[in-house]
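*Asks:* Sequence and predicted structure, then a few things I'm wondering about:
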Amino acid sequence: MADWSPAAYLQYTDERSRPFADLLARVAADPATIVDLGAGPGHLTALLRERWPAAQVTGVDSSPAMVERARAADPGTRYVLGDVRDYAAGTLADPDGPVTGADLVVSNATLQWVPGHRDLLPALAEKATQAFAFQVPGNHDAPSHRLLRAVAAREPYAEALGAPVERRATADPAEYLGILARPGWSVDAWETTYVHVLHGEDPVLRWISATGAQPTLHALAAHDSAHGTGLLPRFEAELGAELRAAYPERPYGTLLEFRRVFVVATRLR
């Protein structure tokens, strides 16, 4: 897919930042070093610094645009272009040297994009000398994502996309706990459903266009560019209509229920 858009992602900064703050509130570690996997545009580094002002933070992201934005906005932090799988394997490096383990390894709304992320969790936890904490969306069967898959399965979009939209399902808290629970560790796993009040025109479409729907939108844009078609605006109009019906605007805004799953694995001392 094409690169991520930092500007689109930051449209709902407050709503997207709150789960990370809730995750950090349950981390009992006192880290001197932190690795943030999927640091995005660097907007959440301030929360890490607020909680642990003396810690050295390294942000990792696979998006060149996100890393460029983070480096420009936060030049005092090291941001590395790289893949979570390489970090888990111990092979991630940049011109400034390898990215190794840390006291705290943390990840916010990233692992759901990593193929086979469940299999990587033990290795990621081993990179942490004190704690490994992550949060992933648990809303892949919400109306927003069901409708995205349903509209994309219709013609002419299905032929243009070439494959069904992937259902990037994450595990339930109990499954993650089972993967990480072992001697020497204490695992805290839970879920929270946030009810966001969104405003403006087609807010749910704008929300998913910056995240879950982005690969589909990029694929349709590429098809339009290569074949001279106009599928992207047609798709957005059709999906937008479906989303407005599923998420009706109320006098105070549009409600988006968003389930998230949290895990904090702490080494016992």
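*Replies:* Done, it's in. Source: prediction; values computed, not measured.
*Asks:* CA only for contacts and neighbour counts going forward, please
*Replies:* Noted.
*Asks:* can you pull the contacts of the residue nearest to V165 when sequence neighbours are not counted?
*Replies:* Nearest non-adjacent residue to V165, counting by CA to CA, 6 or more residues apart in numbering: R149, 5.5 Å away. Applying CA atoms under 8 Å, 6 or more residues apart in numbering to R149 gives the contacts P164, V165, E166, R167.
*Asks:* The first one and V80, how far apart?
*Replies:* Using CA to CA, to the nearest Å, P164 is found at 32 Å from V80.
*Asks:* Put this next to the previous one:
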Amino acid sequence: MSWNPAQYLRFADARLRPALDLLARIGGDTQPRRIVDLGCGTGNVTRLLLERWPAAAIVGVDSDAAMLACAGSTPSAIGWQLADIASWRAGFSPDLLFSNAALHWLPDHDRLLPELVGQLSPDGILAVQMPANFAEPAHRILRQLAGESPWRDALGAVRMGSILPPADYEQLLRPLCHRLDLWETTYWQVLSGADPIIEWMKGTTLVPFLQRLDDSAAGHFLAAYRERLAAVHPAGPDGTTLFPFKRLFFVARR
């Protein structure tokens, strides 16, 4: 996939809030010396890590060159690394692996997460936030449309991202950690502007779908998506749209 940093940052404040909530659950007595931000994107969360732990050596890892170019456009002490998280290896033992809204794009969490925990230093922390909205209307409608004619051939096999049930993460991580904090939060987001949910989704979930369509087909696809979304997420009298969005979090200490 190729990402559009400007589109992703259109809702920067709403996308940043879960990262702040995850960061807040890492104990104040934690003083990591080596930090990695997995799936750092445009680097706004990575810079928050640097603000909190200015003495730490921090690396931001992402698989998209455009996002990393945006991240590196602001001078800082952070190192940026282009790499696929699925096969990434630190080459050292991080004290904190932080990942905000990235790991849901990767399959095989029952393999991936033990590998990440295994790279941590003794008493190191894996802190993760992932969207958990895949059963909600905006995502269900998108999957349904992709499976219908005339888009089925181009979009039927597209993976939009997924996660395991919370209990599965508890069972997977508990044997590997001496402390595990696992929770879900639903953010009742109030979005404004024209087609705000589509614009939100174009920054993330819609990326692999739209990249497989030409401009004409994409226009028809978005028109059909817009019509079905309006039935379940109508704009309010003030023009804003309420878009609840669930997210899963865990902080696992090795």
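*Replies:* Noted; the coordinates are in hand. Because the structure is predicted, anything quoted here is derived from the model rather than measured.
*Asks:* returning to that earlier point: show me what the residue nearest to V165 of the first structure aligns to in the second structure.
*Replies:* R149 of the first structure maps onto R143 in the second structure when the alignment is built from TM-score structural alignment.
*Asks:* who touches stretch 159-177 of the second structure?
*Replies:* Contacts for stretch 159-177 of the second structure (CA under 8 Å, 6+ apart): 104-107, 109-110, 113-114, 117, 130, 132, 134, 180, 182-183, 205-206, 208, 248, 252-254.
*Asks:* In space, what's closest to the residue nearest the centre of the second structure - neighbours in sequence excluded?
*Replies:* When CA atoms, centre = their mean is applied to the second structure, the residue found nearest the centroid is A101 (1.6 Å). Distances taken as CA to CA, 6+ apart put M130 closest to A101 of the second structure, at 4.6 Å, once the chain neighbours are dropped.
*Asks:* For the one you found, what is the corresponding residue in the first structure?
*Replies:* In the first structure, M130 of the second structure lands on V136 (TM-score structural alignment).
*Asks:* quick one: contacts for its match?
*Replies:* For V136 of the first structure, the contacting residues are N108, A109, T110, L111, Q112, T170, R260, V261, F262, by CA under 8 Å, 6+ apart.
*Asks:* go with 10 Å
*Replies:* 19-20, 107-113, 169-171, 191, 259-263 (CA atoms under 10 Å, 6 or more residues apart in numbering).
*Asks:* repeat for W183 of the second structure
*Replies:* W183 of the second structure neighbours (CA under 10 Å, 6+ apart): Q129, P166, R247, L248, F249, F250, V251.
*Asks:* Q11 of the first structure too?
*Replies:* For Q11 of the first structure, the contacting residues are R206, W207, A210, by CA under 10 Å, 6+ apart.
*Asks:* next one: A8 of the first structure
*Replies:* Counting by CA under 10 Å, 6+ apart, A8 of the first structure touches R206, W207, I208, S209, A210, T211.
*Asks:* re the thing from before, the contacts of stretch 159-177 of the second structure in strands, which ones?
*Replies:* Using DSSP state E, the subset of those located in strands is M130, L180, L182, W183, L248, A252, R253.
*Asks:* Just the buried subset of the contacts of A8 of the first structure, written out for ChimeraX, thanks.
*Replies:* Buried residues within those, by 16 or more other CA atoms under 10 Å, are selected in ChimeraX with:
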select :206,207,208,209,210
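*Asks:* hmm, which two among the contacts of A8 of the first structure are most spread apart?
*Replies:* The distance between the two most remote of the contacts of A8 of the first structure (CA to CA) is 9.2 Å, for R206 and T211.
*Asks:* which residues do these two both contact?
*Replies:* Both R206 of the first structure and T211 are in contact with A8, Y9, where contact means CA under 10 Å, 6+ apart.
*Asks:* Spell out the residue ranges of the helices in the stretch 51-200 of the second structure.
*Replies:* For the stretch 51-200 of the second structure, the helices defined by DSSP state H, counting those that start in this stretch cover 65-71, 109-119, 137-146, 152-155, 166-173, 196-202.
*Asks:* Alignment lookup: E184 of the second structure to the first structure.
*Replies:* Per TM-score structural alignment, E184 of the second structure is aligned with E191.
*Asks:* now the residue nearest to that match when sequence neighbours are not counted: how far from T170 of the first structure?
*Replies:* With sequence-adjacent residues excluded and distances taken as CA to CA, 6+ apart, E191 of the first structure is closest to V261, at 4.4 Å. For V261 of the first structure, the distance to T170 of the first structure equals 8 Å [CA to CA].
*Asks:* Between the two, which is the more surrounded one?
*Replies:* V261 (23 against 20; other CA atoms under 10 Å).
*Asks:* Just to check, V195 of the first structure is in contact with R260?
*Replies:* No - using CA atoms under 10 Å as the test, V195 of the first structure is too far from R260 to be in contact (11.2 Å).
*Asks:* Cool, thanks, signing off.
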